[in-house]
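Participant: Give me the fold of what follows.
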Amino acid sequence: MSIMLIALPDIFRGIGVDPLQPGNTSLLLWLIMSYLVVTAVLVVSFGRLGDMYGRTRMYNLGFAVFTVFSVLLSVTWQHGTAGALWLIAMRVLQGVGGAMLMANSNAILTDAFPARQRGLALGLNQVAGITGSFVGLVLGGLLGPVNWRLVFLVSGPFGVFGTAWAYLKLRDTGIRTPARPDWWGNLTFAAGLIALLAGITYGIQPYGGHTMGWSNPAVLTAMGGGGVLLLAVFCVVETKVAAPMFRLGLFRIRAFTAGNLASLLASLGRGGLMFLLVIWLQGIWLPRHGYGFTETPLWAGIYMLPLTLGFLVAGPVSGWASDRFGARAFATGGMLLAAASFGALQALPVDFGYPGFALILLLNGIGMGLFAAPNRAAIMNSLPPDQRGVGAGISTTFQNSAMVLSIGIFFSLMITGLAGALPRALTTGLTAQGVPAADAAKVAALPPVGVLFASLLGYNPVRTLLGPRVLDHLPPGHAAYLTGREFFPRLISQPFSDGLAVAFGFAIAACLIAAVASLLRGGRYVHDDGRARHPADGTAAVAPAAAVAAAPSPVAVAGTPGSPATKDPAASTGPGGATTGPAPAARTDPPSPPASPPPPSRSP
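Facilitator: Below you'll find the model as predicted:
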């Protein structure tokens, strides 16, 4: 996503799409959103299929699918709308592979590592993903100006290597639960979520004489009658079928529910952040500091690196620490720090000094890193081993759906802020440079979403909107100023600042509520996956062959939802019904079963 987002100006110039033409806003939105929508819709289904047929099998197939369609993104020979539609179609199919990867990667790691190491393992996995985003930001800025096709082709060698490595090295260590596919559940869930997310996507586009489409009957029908109603039907279906796709009983697990609620709110808070930062840097700050519009994608990626660096530092450290002390303090503290950093961004002037901006981005990345690995580890630790694929899919669905919703909310708040001040600013600024009032009024009627996307693409729309008929009749100095890199960024700075204040206010609220949800998750909780048994005589647990018990730290061990929990005799009841107390020391046996059962060790 990051490499494409930074390279969007070059991609749109390469296929010859003018973002200000009617209807092209929809193309830009779907190029951005289609991948997120597809992954949100399919990730639970692929997680369930991984539980049934093998997680590494689904993961390996996902790597291959993702790689094939990454390459096909670059091979279109079409231009204009046809070229954009090809890219959107390939992004949709690329999202199918991405959903297979997302649904099963966390479950594979949870299967492979004991509870005392999962936070670190998941933190390192997230670091790998964030490193890819970091490289993507720079590569997108470097390769896009050379040739937009290279932005997609560069994924090919990495994808081929990753696919081959996965097929050669990954082994399935999870528990398979053969079952028949839940066709009605899959159908109602996919249709409902697609309708809901498509409604959000079209809701931020102009409709009739309105700046946005939230009053569009089609949007209201898609979100209410289509999305919400079908998802309600899906919930009913899942209570009736023998092998449901979406295990609603998992929400009886407090750690699972609280962790997913916190993840959803955190994604709402940060989902639109990358877009706002790109608009802020490419459309306003960099041009005002002497960078040409063709240079802004590369430098925007470079200037956003502190955000990535903060996540890289905090992710594995917080994951390692949560293995020893639990997730609650780190995840809650991370959300509080993220909220504070959004408040600092809200207080910055649009034309900020970079050192302060970089420090705030660093703190925001640290806050998100403190939250992400511990929260994900706590969610995965709470799941029964045969439900880790679908549980990871549910968690990713919440996260990706929230990101689509966040983009819709952030853009809506930005458009609302722009709509109040932008027309007057455009009219006043243009007439001051000698543009006739009638022509200035036409430019001022530009929908605010068009201004937002022009800024996202690092694009000065004045030349296109006024055209040679008006510009040729202006004094040369005025015409050069209007079409240069100073006029438009300065003109939209104050309206943009008004929108930013509202958007960051929403992000602060979402992060604070996420902190409360994280705080309510209870004590450390690790589901009993059958790796440890507690003999009746009070002796310590003995791990069966090829298994590792939980760490010698306070944990809660639960049975399957709706069944009694397996408790350590020395444990006491903790918050939320979880058992707490010193878990017995773990022991790892060799892969082959011993000739006779090993004698139990004495309790410490």
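
Participant: Only C-alpha atoms from now on, for both contacts and neighbour counts.
Facilitator: Noted.

Participant: which residues of the stretch 451-600 of the chain fall in strands?
Facilitator: With DSSP state E, counting those that start in this stretch as the criterion, the stretch 451-600 of the chain has strands at 526-527, 557-558, 572-573, 579-580.

Participant: between those, which gets nearest to residue 252?
Facilitator: strand 557-558 (11.5 Å; Cα to Cα).

Participant: longest helix anywhere in this protein?
Facilitator: Assignment by DSSP state H gives helix 388-432 as the longest helix of the chain.

Participant: For it, which helices and strands make contact with it?
Facilitator: Packing partners of helix 388-432 (3 or more Cα pairs under 8 Å, 6 or more residues apart in numbering; DSSP states H and E): helix 24-53, helix 80-112, helix 183-203, helix 254-270, helix 354-381, helix 437-444, helix 448-456, helix 487-519.

Participant: out of these, nearest to residue 142?
Facilitator: Set against residue 142 and scored by Cα to Cα, the helices and strands packed on helix 388-432 come closest in helix 448-456, at 17.3 Å.

Participant: now the closest one and helix 388-432, what's the angle there?
Facilitator: 100 degrees (axes from the mean of the first three to the mean of the last three Cα atoms, to 10 degrees).

Participant: Helix 448-456 packs against which elements?
Facilitator: Contact here means 3+ Cα pairs under 8 Å, 6+ apart; on that basis helix 448-456 packs against helix 24-53, helix 388-432.

Participant: Another sequence for comparison is provided below:
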Amino acid sequence: MTTPSAVPEAVHRRRWAILGVLMLSLLIVVLDNSILNVAIKTISTPAPTGLGATQSELEWAINAYTLVFAGLLFSAGLLGDRLGRKKVLLGGLVVFGAGSALAAFASSPNELIGFRAVMGLGAAFVMPATLAVLMNVFERDEQPKAIGIWAGGVGLAIAIGPITGGALLDHFWWGSVFLVNVPIVLLALALMVWLVPDFRDPDPGRIDPVGVALSVVGLVLLVYGIIRGGELADFTDVTVLGTIAAGLAVLAGFVVFEKRSDHPSIDVTYFKDKVFSAAIAAITLVFFALMGVTFFAVFYTQSVRGYSPLETGVLMLPLALAQLVFAPRARLVVDRFGNRATTTGGMVLIAAMLGAFATLEADTPIWILEVVFFLMGTGMAHIMTPVSVVIMQSLPREKAGSASALSNTFRQVGGALGIAVLGSVLSAAYRTGIEDELGAVPAGARHAAGESIEATLAVADRLGPTAAPLVDSANGAFLHAMHVTAVCGAGVAVLGALVVAAFLPGRQREAPATERAHGGEETAEAVTQGGGAS
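Facilitator: Next comes the predicted model:
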């Protein structure tokens, strides 16, 4: 029996042009983070070149964006379901563009952190709406292909970002990496008004302000405690343990509240589905590992190896190109080998490449780093496409915003925790390795000098030629800290591989997610009763 089309013919005819506009909107959100990855060293440089941000302030500049983004995604998905996804997309782009312009002219690290939070607010309304509209304009049999192209757009943004950021930093001031978003936002707004239709859920859920507040407060406390522990190089400090414990307690309260609410932000009972939970876990763990690695890779290439921001952007190109090439084709591998084998293989490959980072030294041939980046991108492509399809097809079409919000929330949470945890491991290991070498540094400056390699090198610049041994010690301490951090990241990726190997369906079991979406009335009913899991 042929299923009647759920997509209006006029929309169906221009679906690929609509996909292009959605990818442009997605490009802005991802581009900003990939540009920032190259710029963090420049921003950490003292004024007038940068803002003199410490490593903990850099972590907050990244995580202020991701935490606001993650905390508001469900409410954004729900508002898209209720008000219309096109309206939410347009509003999110306007806020993101305004935040970008403000961030470009920030005069202190704290201002930058605040304006990055504004950008996260806008991005929270952009990201889920792009995937939700995609699910509305493509028929079900074309959705995996469209999602693959959408995921390839992420790779394109990651490819363009570092090179664009490097080129801007070679010719302009650090704020240009944010100001470049503004003209792209204006172009996306014009094309969206012209091409993209509006969709909404005929039966949207209610907003859950208490749940949103609990999730944001819990995550901020948890991340603050982790970053503070790295800054002090002491995770047994009472304030560190107290803040982490408070964050975990608030998050536990969030879960209890959501289970009892008649309109939860997240229908936590949905995670009883092992396949769905495994797919979410895969996204969370892979971004935990990769975001932490990206954070220290920039300091390795620029601070230890001496490459410029533009050269660093070029060096990171294989990571992005591999995603761009393989993400749209990953569905073919899934068709042949199944979700379990494809995703497990991707996680194992990423774990191996993270382990390879633990072998890099100051004089390692640079082509080895290029191979590592390319294989990491390959593994990433064979994780994101299959798990995105599993997640998006777990909910009916009218709940596409909810599925997208789930996927992106846990991606952002994983990335934020990865930067916080692995960044703190890096910071603590570096301080331990460098503190005995800071004897020539004035006593009042030793704590700040030991926080990061950039802080140490800034002090060495002021000390002049006599500081050459300190520079060598800083490089050695950083390499040791990077090796420790890479091994931790590899361990997280191995955990992800075990989870997906145990719970994702194999080739013979690829149908359940589709069957649940087409015929799983209980699932659809549970989602509707739970406020759309938005």
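
Participant: before we move on, the earlier item: and the helices and strands packed on helix 448-456 of structure 1 as JSON lines, adding mean neighbour count and distance to residue 462 of structure 1?
Facilitator: Output for those, formatted as JSON lines (neighbours: other Cα atoms under 10 Å; distance: least, Cα to Cα, whole Å):
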{"stretch": "helix 24-53", "mean neighbour count": "24", "distance to residue 462 of structure 1": "17"}
{"stretch": "helix 388-432", "mean neighbour count": "23", "distance to residue 462 of structure 1": "9"}
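
Participant: Distance to residue 128 of structure 1 added to the ones you listed, as CSV?
Facilitator: Shown next, in CSV, are those (distance: least, Cα to Cα, whole Å):
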stretch, distance to residue 128 of structure 1
helix 24-53, 19
helix 388-432, 17
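
Participant: so which of those comes closest to residue 334 of structure 1?
Facilitator: That would be helix 388-432 among these, by Cα to Cα, at 16.7 Å.

Participant: and that closest one with helix 354-381, angle?
Facilitator: Using the same axes, to 10 degrees: helix 388-432 of structure 1 against helix 354-381 is 160 degrees.

Participant: that older thread, please produce CSV containing the strands of the stretch 451-600 of structure 1, extended by mean neighbour count.
Facilitator: Converted to CSV, the strands of the stretch 451-600 of structure 1 look like this (neighbours: other Cα atoms under 10 Å):
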stretch, mean neighbour count
strand 526-527, 24
strand 557-558, 23
strand 572-573, 13
strand 579-580, 24
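
Participant: Adding distance to residue 388 of structure 1, write the ones you listed out as a markdown table.
Facilitator: Formatted as a markdown table, the strands of the stretch 451-600 of structure 1 follow (distance: least, Cα to Cα, whole Å):
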| stretch | distance to residue 388 of structure 1 |
| --- | --- |
| strand 526-527 | 11 |
| strand 557-558 | 14 |
| strand 572-573 | 25 |
| strand 579-580 | 21 |
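
Participant: Residue 406 of structure 1: which of these is closest?
Facilitator: strand 526-527 (31.1 Å).

Participant: How far does the closest one sit from its chain's centre?
Facilitator: 26 Å (Cα atoms, centre = their mean, to the nearest Å).

Participant: One more: stretch 491-498 of structure 2?
Facilitator: 18 Å.

Participant: And it against structure 1, how far off on average?
Facilitator: Averaged over the aligned pairs, stretch 491-498 of structure 2 sits 1.5 Å from structure 1 after superposition, using mean Cα distance after the TM-score superposition for structure 1.

Participant: buried stuff in that stretch?
Facilitator: 491-497 (16 or more other Cα atoms under 10 Å).

Participant: nearest to residue 337 of structure 2, of these?
Facilitator: Ranked by distance to residue 337 of structure 2 (Cα to Cα), the buried residues of stretch 491-498 of structure 2 are led by residue 497 at 15.8 Å.

Participant: Do I have it right that the closest one meets residue 348?
Facilitator: Yes. Using Cα atoms under 8 Å, residue 497 of structure 2 is in contact with residue 348, at 6.0 Å.

Participant: hang on, the earlier thing: could I get the helices and strands packed on helix 388-432 of structure 1 in TSV, plus columns for distance to residue 221 of structure 1?
Facilitator: As requested, those are exported to TSV (distance: least, Cα to Cα, whole Å):
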stretch	distance to residue 221 of structure 1
helix 24-53	18
helix 80-112	23
helix 183-203	8
helix 254-270	23
helix 354-381	34
helix 437-444	31
helix 448-456	22
helix 487-519	26
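
Participant: Of all those, which one comes closest to residue 124 of structure 1?
Facilitator: helix 354-381 (8.5 Å).

Participant: Report the aligned residue range of structure 2 for the closest one.
Facilitator: Mapped onto structure 2 using TM-score structural alignment, helix 354-381 of structure 1 covers residues 366-393.
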